[in-house]
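Asker: Have a look at this prediction, sequence included:
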Amino acid sequence: MKKLISIISVSFVASPIFANSASDNKSAQSASINIKSQPNIVLIYADDIGYGDLSSYGAKQVNTPNTDTLAANGIRFTNAHSAAATSTPSRYGLFTGEYPWRRRGTGVANGDAALIINPDRVTLPKVLQQMGYTTGAVGKWHLGIGDKSGEQDWNGHVTPGPAEIGFDYSYIMAETGDRVPCVFMENQRVVNLNPNDPIHVSYKENFEGEPTGKDNPELLTKLHPSHGHNQSIVNGISRIGYMKGGRSALWEDENIADSITVHATRFIERNSDKPFFLYFGTNDIHVPRYPHERFRGVTEMGHRGDAIVQFDWSVGEIVKALKKAGIFENTLIIITSDNGPVVDDGYHDGSVEGLMDHKPWGPFRGGKYSNFEAGTRVPFIVHWPERVNPNVSPALISQIDMTATMAVLTGFEKTDKIPDDSQNQLNAWLGIDISGRDYIISSAGSLSILTRVWKYIEPSSGRSYNPLTNTELGNSSDDQLYNIVTDRSEYENVADKNPQIVEEMKKLLDFEKKKGINLEL
């Protein structure tokens, strides 16, 4: 018991277990790291793919051969976590290295939200830019764009955006699939926009004469909403928010994967003669799920299962492009997801009926939006033929470490500009260290803190269950403590049996809450 308590003690600064934590860990150059050249870096960031959604992680009802091949020839992590249980805050943590719960305004962003990342701060793409990388962002964004929410001029150059936080090139969805405006933006201008048909967006009221899913269900030719998502209709699917105009620029949902995959592979082709970083944020498998017709029906799991196969196809196209360019061996590929799974997230798409024995959450409890483990425990695959040997790693790792780890990998020296939340975990990524972090903090309304043995969820007044998404949210007015090794499904709350552990976890969480408050870079 004393040993367990020492692991989570707030006096960890003096503990050898925590000696290389936080900022010290960011700058530590392990003697075992000997990088011959700067690798190309491809980060494939899936949307809503859960721990149990890939066949390499145990799925039986769906096959993901392209992803599985990378997992079999790289390192497949079994204890990796996103920074939050929803999209926007996870991406914020990914690019800034700062826990999103430290910052107001990092919740799920509306389609007309301003850019939530301060352009003046150090970010993951800026680190790589300074180290000579050409940087590109392709696919889902959902971090806001422009300087004022609701005041963007969608018919011109919208700034600040990807360029201001470090991307040399961007081809992104304006925000996310179920929110207007439903257009692509290339280098922060709407693609294929007819200036005689300008775009107007509102999240307050509809535009006169524009149909909605609520009032005009007869116009919903592709999907019907199950809850919410009943405002403006775009391409036969109703969305969140109101939009008019921009008809020539609207995407077709079944072509989103093709469009962003083509632009991702073109970025690889254009930059194959120099180091590059590609952030490839897939729309799959976020709602509205409406895969291309060549994928519809390839599983018996409805659109959700078919979208997983479509995601895997995109992974295969990235690999093909890298091999064609002759740079596959020296490319670091990371595949992970922004949060855990959800089945019905607002549309009738056959996913609930087709779930069968498939368990998107794997052996864990909860899912997207949840404090329970499936909210943030996600697939995480590292593939780098020149440096990584095939393995399965139990190391505790977090996407919050992306910035600090990439900084060490590439030799970035201004590590004092990277938040202490982000730690250098390169040895874990390379399979040298199978322990990883001492603890991580996750957010889903309330906060939880996870070590390699214990998980503590702080008391919350939030509801415990969301009937719309059929998700256990993990909120309780009581302290919750789980031995995550012996009870990974989090069904036995042992807080009453371990008051000292609870007290230490609370102190550590309180310490983290107090440090870095109002941190500005």
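Answerer: Here it is on my side, so go on.

Asker: going forward, measure contacts between C-alpha atoms and count neighbours the same way
Answerer: OK.

Asker: In the protein, which helix is the longest?
Answerer: helix 302-324 (DSSP state H).

Asker: Which helix or strand lies directly C-terminal to that helix?
Answerer: Remark: after helix 302-324, the chain's next helix or strand is strand 331-337, criterion DSSP states H and E.

Asker: just checking, next helix/strand downstream of that following strand?
Answerer: Using DSSP H and E, the helix or strand that follows strand 331-337 in sequence is strand 347-348.

Asker: elements contacting that following strand?
Answerer: Counting contacts by 3 or more C-alpha pairs under 8 Å, 6 or more residues apart in numbering; DSSP states H and E, strand 347-348 is packed against strand 224-225.

Asker: A374 versus the most centrally placed residue in the chain, what's the distance?
Answerer: The centre of the chain sits closest to D338, judged by C-alpha atoms, centre = their mean, with a distance of 1.9 Å. As judged by C-alpha to C-alpha, to the nearest Å, D338 and A374 stand 12 Å apart.

Asker: same question, Q29
Answerer: Distance from Q29 to A374, by C-alpha to C-alpha: 33 Å.

Asker: Next: H286.
Answerer: Taking C-alpha to C-alpha, one finds H286 at 16 Å from A374.

Asker: ok, structure two:
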Amino acid sequence: MKTKFKISKLLFLISMCTVCLCCNKITGQEKPNIIIMMADDLGYGDVGCFGNKIIETPNIDQLASDGAKFTQFYSGHYTCSPSRAGMMSGRTPYRNGIYAFIADNSVVHLKDKEVTLAEICKKQGYDTGFFGKWGLNGNMDDKTQPTPSQQGFDSWLATNNNAIPSHKNPTNFYFNGKAMGEMKGYSSQIVVDKAMQWLGSRKEKTKPFLLVLWFHEPHTKLAQPDKFTQKYAKYGKIAGEYYANVDHMDHQIGRFLDYVKKENLEDNSWITFTSDNGPLNREGRSTNGLRGYKARLYEGGLREPTVMYWKGKIEGAKVIDEQLTFFDFVPTFYDLFGMEPMNNEPLDGASMLPALEGEKVERKTLPIWVGRWKTTLINDEWKIIGKFEDFVPGTSYNDYLTNRKIVRYELFNLKKDPYETQDLSKANIDKLKEMKLLIEERVRSVQKEIVPWNGQWVLPYDVVKYYNPNVPPYSEFSKLSPEEQDLMKSKQ
């Protein structure tokens, strides 16, 4: 009887230890520093470790060599603001009302109800800093729109959108809510300088930190020091300037990583580099053969050149082929910290920790990407793209988003055809039926959360122009009231 009791007690203690370990995967000093760097409009084939033979990117390449490169890492959307919302919230951006890039002075913003990466880390005692292109509100001066401060960041230097007038001497940075006016230098250099300054000024340097560095480069309007421009002058103005801009961004990344190493932060830091979406369809940009580009749901618009390094966990020049997404960061953070989600909003990702150990990621729900006229879903090697019914004149844009149906499909096998050259929707009817059920269910899930915005510039001009080719030139359209703009949008 005593033996049975001892065995039962032992089993109970073992089970309790297992529960504790699962509920708190890392504690104290084991919590890693987390650094997430992101380029803007960088193509899948625009860095050396992803096949580029012209642009010199030794620092990004070294991260891949030290750590791992991810061959199937997908952004949160095919344009900037929605993609960033997807990473910050773990939710496909149409769930939180960000349908296109957020124009200056727009009412659109990442809402307070969304739990961000920074808020998760704050719960775990992290210092949090953001530096670069925010892209998640329309006006830093509008007190009704959350800034990085309200989204969990202790300190930040950010623009609400692109650098103005270019990457050189930008005039639209805000530092912790205060307009900075003209800042001398180049965007990537400025944000790296400020990030290093923040790291050096932290009062408790033993605390872990989350540092988000979202570069403006290589989004237009491009600018970089002359020595980089001259280096690629033989390739012509359009391509050469792009190559130079990426090279300069990589140089600044090198400065930052040198600082991280010098300050002995490297050994306990999980470092990521990626891009927010695919490149413009313009000379010099590369998807390494993938179909499509920015603003398209084909692989070239969504698949990003992603590398990570984390000593002892992600190292040794690994190549990880698992399909991962921006939506996976939030669930990964919860898993990493052994946390339950901080709200009940549906997430569209899964923890990527198994993939870092060479195991398959188990997804309860599949990630869904929704765009202005199409939607897509990937299930293992199969990818389906659905074309929504056309916008009907006289229908509000919100009603259209909430109720639109898919009317046509494309089907691809990414394992056999990663370049999406062969539509199998007619050749594989059974698989098409299976994938249709999956994507239609996920679209309905997103449509349930769509909420209307009240105010100006819900859609940027180029999107309005898509829905109504007859809108007047931007200079005239921008002077119309929100009501007149909405009326114009409905008159396709």
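Answerer: Received, thanks. These numbers come from a predicted model, not from an experiment.

Asker: tm score of chain vs chain?
Answerer: The TM-score (TM-score structural alignment, normalised by the length of the second structure) is 0.76; 405 aligned residues with a C-alpha RMSD of 2.9 Å.

Asker: counterpart of the residue nearest to the centre of the first structure in the second structure?
Answerer: Residue pairing (TM-score structural alignment): D338 of the first structure is matched to D276 of the second structure.

Asker: which residues touch that match?
Answerer: Contacts for D276 of the second structure (C-alpha atoms under 8 Å, 6 or more residues apart in numbering) come out as 38-42, 75-80, 83-84, 304.

Asker: and of those, the nearest to S149 of the second structure?
Answerer: Of all the contacts of D276 of the second structure, R84 has the smallest distance to S149 of the second structure: 16.3 Å, by C-alpha to C-alpha.

Asker: Check the alignment and tell me where the closest one lands in the first structure.
Answerer: Under the alignment (TM-score structural alignment), R84 of the second structure maps onto R91.

Asker: Confirm its match sits in a strand?
Answerer: No. R91 of the first structure: not assigned to a strand; according to DSSP: H, G, I helix; E, B strand; the rest coil it is helix.

Asker: State the distance from it to E252 of the first structure.
Answerer: Computed as C-alpha to C-alpha, the R91 of the first structure to E252 of the first structure distance reads 24 Å.

Asker: out of these two, which sits in the more crowded spot?
Answerer: Ranked by neighbour count (other C-alpha atoms under 10 Å), R91 of the first structure and E252 place R91 first, with 27 against 16.

Asker: just checking, that one touches G144?
Answerer: No. Between R91 of the first structure and G144 there is no contact under C-alpha atoms under 8 Å: 11.0 Å.

Asker: for the first structure, what spans make up the helices?
Answerer: Applying DSSP H to the first structure gives helices spanning 2-7, 22-27, 65-72, 87-96, 124-130, 256-270, 302-324, 402-410, 426-429, 499-514.

Asker: who touches the second one?
Answerer: In other words, helix 22-27 of the first structure. With C-alpha under 8 Å, 6+ apart, helix 22-27 of the first structure has contacts from 404-405, 408, 413, 415-416, 419-424.

Asker: are any of the residues you listed buried, and which?
Answerer: Listed as buried from the contacts of helix 22-27 of the first structure are 404-405, 408, 415, 419-424; burial here means 16 or more other C-alpha atoms under 10 Å.

Asker: ok, the closest residue to W310 of the second structure other than its chain neighbours to I314 of the second structure distance?
Answerer: Nearest residue to W310 of the second structure, sequence neighbours excluded (C-alpha to C-alpha, 6 or more residues apart in numbering): W270, at 4.5 Å. W270 of the second structure sits 8 Å away from I314 of the second structure, going by C-alpha to C-alpha.

Asker: what do you get for N428 of the second structure?
Answerer: Counting by C-alpha to C-alpha, the gap from N428 of the second structure to I314 of the second structure is 38 Å.

Asker: which ones are touching the corresponding residue of the second structure for T403 of the first structure?
Answerer: Counting by TM-score structural alignment, T403 of the first structure corresponds to V330 in the second structure. Applying C-alpha under 8 Å, 6+ apart to V330 of the second structure gives the contacts 87-90, 116-117, 349, 351.

Asker: now the strands: where do they sit in the stretch 51-200 of the second structure?
Answerer: 68-74, 127-133, 155-159, 174-175, 178-179 (DSSP state E, counting those that start in this stretch).

Asker: Next: the stretch 351-500 of the first structure.
Answerer: Remark: strands assigned in the stretch 351-500 of the first structure by DSSP E, counting those that start in this stretch are 380-383, 391-398, 440-444, 446-450, 454-457, 465-466, 471-472, 480-483.

Asker: Next, the mean deviation of the fifth one compared to the second structure.
Answerer: When you say that, I think you mean strand 454-457 of the first structure. Strand 454-457 of the first structure, aligned to the second structure and superposed, deviates on average by 0.8 Å (mean C-alpha distance after the TM-score superposition for the first structure).

Asker: now do the first one
Answerer: Superposing on the second structure and averaging over aligned pairs (mean C-alpha distance after the TM-score superposition for the first structure), strand 380-383 of the first structure comes out at 1.2 Å.

Asker: quick one: that strand aligns where in the second structure?
Answerer: Counting by TM-score structural alignment, strand 380-383 of the first structure pairs with residues 306-309 of the second structure.

Asker: How far off centre is that stretch?
Answerer: Taking the mean of its C-alpha atoms, stretch 306-309 of the second structure sits 14 Å from the chain's own mean (C-alpha atoms, centre = their mean, to the nearest Å).

Asker: Same check on stretch 152-161 of the second structure?
Answerer: Here stretch 152-161 of the second structure is found 16 Å from its chain centre; the criterion is C-alpha atoms, centre = their mean.

Asker: what does it correspond to over in the first structure?
Answerer: Using TM-score structural alignment, stretch 152-161 of the second structure lines up with residues 166-175 of the first structure.

Asker: what does that stretch rub up against?
Answerer: Under the contact criterion C-alpha under 8 Å, 6+ apart, stretch 166-175 of the first structure has outside partners 110-111, 123-126, 129, 134-145, 162-163, 181-188, 260, 263.

Asker: what's the span of it from first residue to last?
Answerer: 18 Å.

Asker: same deal with stretch 178-187 of the first structure?
Answerer: 22 Å.
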